[in-house]
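In: sequence-free structure coming up:
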């Protein structure tokens, strides 16, 4: 984190802790020393800034930047803090190591977030493996297009698949302002039509069913598309 970013975040945090300070409060030396005496600058600034920057330079930077945020309401300070942190690291994007498709699948990094929607990066190099693994399959069935579209994602574990399905569902619920998630536990009741699979056959379970409808463009390829997320285990 660079010096300017650290100073901006420090001023926002000082304003949050000392709510009565106005824009000109930092001009007085006594007010400038108040955060240092009551809390300590080490609670606001990284150690490398305190140890490497001269006190005079540090105080001038705090005085100049504090005036920028002095008139902010609490919610504005929160959003500004997230905006600044967004330049340091992409905390609003979740990534999943998985594979595109099933069977002969392509290893990818799946990205989910408000700025990237649902997208993926392909790996430049990958090694094949013949070992048997317990994996989970996530299917996104997108409605509203001229042809039925199904996107299949293979996750290395059931936990990762559940996390992916819940994340997409949460974004849709956030936009729709209502919870439309439905979960059904497959009891795997015996049926006369079902044949017992061999030791090498793949068996399908469906422990989780999540229905998502009326998504917005950041989470779907087109506006007002419906998405259904189905999660099943392959093992």
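Out: That came in fine, so what should we check first? Keep in mind the model is a prediction, meaning the values are calculated, not measured.
In: only C-alpha atoms from now on, for both contacts and neighbour counts.
Out: Noted.
In: which SSE is residue 68 in?
Out: Taking DSSP states H and E as the criterion, residue 68 maps to helix 55-69.
In: tell me which residues of that helix are tucked away?
Out: Within helix 55-69, the residues that count as buried by 16 or more other CA atoms under 10 Å are 59, 61-67, 69.
In: tell me the buried residues in the helix or strand just after that helix?
Out: Of the helices and strands lying after helix 55-69 in sequence (DSSP H and E), the nearest is helix 74-88. Residues of helix 74-88 classed as buried by neighbour count (16+ other CA under 10 Å): 77, 80-81, 85.
In: same list (the buried residues of helix 55-69) but as a markdown table, adding distance to residue 154.
Out: Listed next are these as a markdown table, based on distance: CA to CA, whole Å:
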| residue | distance to residue 154 |
| --- | --- |
| 59 | 53 |
| 61 | 50 |
| 62 | 50 |
| 63 | 53 |
| 64 | 52 |
| 65 | 48 |
| 66 | 49 |
| 67 | 51 |
| 69 | 46 |
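In: which pair of the residues you listed spans the longest distance?
Out: The most widely separated members of these, counting by CA to CA, are 59 and 69 (15.9 Å).
In: show me what the helix of greatest length in the chain is packed against.
Out: Across the chain, the helix with the greatest residue count (assigned by DSSP state H) is helix 158-176. In terms of contacts (3 or more CA pairs under 8 Å, 6 or more residues apart in numbering; DSSP states H and E), helix 158-176 is packed against strand 135-143, strand 204-212, strand 226-234.
In: comparison target below:
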């Protein structure tokens, strides 16, 4: 029995001092490799359509095809976040992407890599981004400050956006499901229909948030070119 509404997000259940809940992220590696040995089917067709769409979006945003590994990297990032979001919708499977520390493991390395690469190899370009074109001279110091702060909070905003969206939907589903024993019988069917609609909404949010995270990371990378 849950002690509070947020206990569904508690990762501290352990076995011999080993936190097993975080192992849910590794379930992906047990599921995906098997698909490569199967014949083509509707699932593969759907996955290929999604990957093709993501590849086109990334290619349009990157503009210059300077780094051949960009498409593979961002498609892998999209897949990792998407599958972790979906795994959290199954009963008794811990939602890793509902924790800020897990999402920061994606956003911080990307941001640090872009900063190191940009300031070492594209220094002039990095300075250019601090002052947008057409900025009046008197506003330049303020624009530098604003752009610097905006740049510094990027990894946090990426992680917080994903975390907040995952928590919000799961909390709503949990809150409604806890009231199942306290409502009249004739409202049970309405509650079940509401839960199904919320589950469909959460599936959409899982896809959208993985897409947003990937596209924003791509946009930040394209600024370095």
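Out: Structure received. Since we're looking at a predicted model, the values are computed, not measured.
In: where does the TM-score land?
Out: For this chain pair, the superposition-based TM-score is 0.22 by TM-score structural alignment, normalised by the length of structure 2; 89 aligned residues with a CA RMSD of 6.1 Å.
In: what's the angle from the longest helix of structure 1 to strand 135-143?
Out: 20 degrees (axes from the mean of the first three to the mean of the last three CA atoms, to 10 degrees).
In: can you list the buried residues in helix 158-176 of structure 1?
Out: The neighbour-count check on helix 158-176 of structure 1 (16+ other CA under 10 Å) flags 158, 160-162, 164-165, 168-173 as buried.
In: and which of the residues you listed is nearest residue 209 of structure 1?
Out: Among the buried residues of helix 158-176 of structure 1, residue 165 lies closest to residue 209 of structure 1 (CA to CA), at 9.2 Å.
In: which non-adjacent residue is nearest that closest one?
Out: Once flanking residues are discounted, residue 165 of structure 1 sits nearest to residue 229: 6.5 Å by CA to CA, 6 or more residues apart in numbering.
In: so what's the one you found up against?
Out: Residue 229 of structure 1 is in contact with 138-141, 165, 209-212, counting by CA atoms under 8 Å, 6 or more residues apart in numbering.
In: ok so, going back, looking at the helices and strands packed on helix 158-176 of structure 1, which is closest to residue 100 of structure 1?
Out: Proximity to residue 100 of structure 1 (CA to CA) singles out strand 135-143 among these, at 9.9 Å.
In: give the buried residues for the longest helix along structure 2.
Out: Secondary structure assigned by DSSP H gives helix 188-222 as the longest helix of structure 2. Within helix 188-222 of structure 2, the residues that qualify as buried by neighbour count (16+ other CA under 10 Å) are 191, 195, 198-199, 202-203, 205-207, 209-211, 213-215, 217-218, 220-221.
In: and stretch 160-168 of structure 2, by the same measure?
Out: 160, 162-163, 165-167.
In: now do the helices in structure 2.
Out: Counting by DSSP H, one finds helices in structure 2 at the ranges 27-35, 42-62, 70-87, 100-121, 123-129, 140-152, 154-178, 188-222.
In: of the ones you listed, which stretch is the most buried?
Out: Most buried of the helices of structure 2 by mean neighbour count (mean count of other CA atoms under 10 Å) is helix 70-87; its value is a mean of 19.
In: my guess is residue 126 of structure 2 contacts residue 116, does it?
Out: No - using CA atoms under 8 Å, residue 126 of structure 2 is not in contact with residue 116; the gap is 10.8 Å.
In: and which of the buried residues of helix 74-88 of structure 1 is nearest residue 38 of structure 1?
Out: When those are compared for distance to residue 38 of structure 1 (CA to CA), residue 77 wins out at 21.8 Å.
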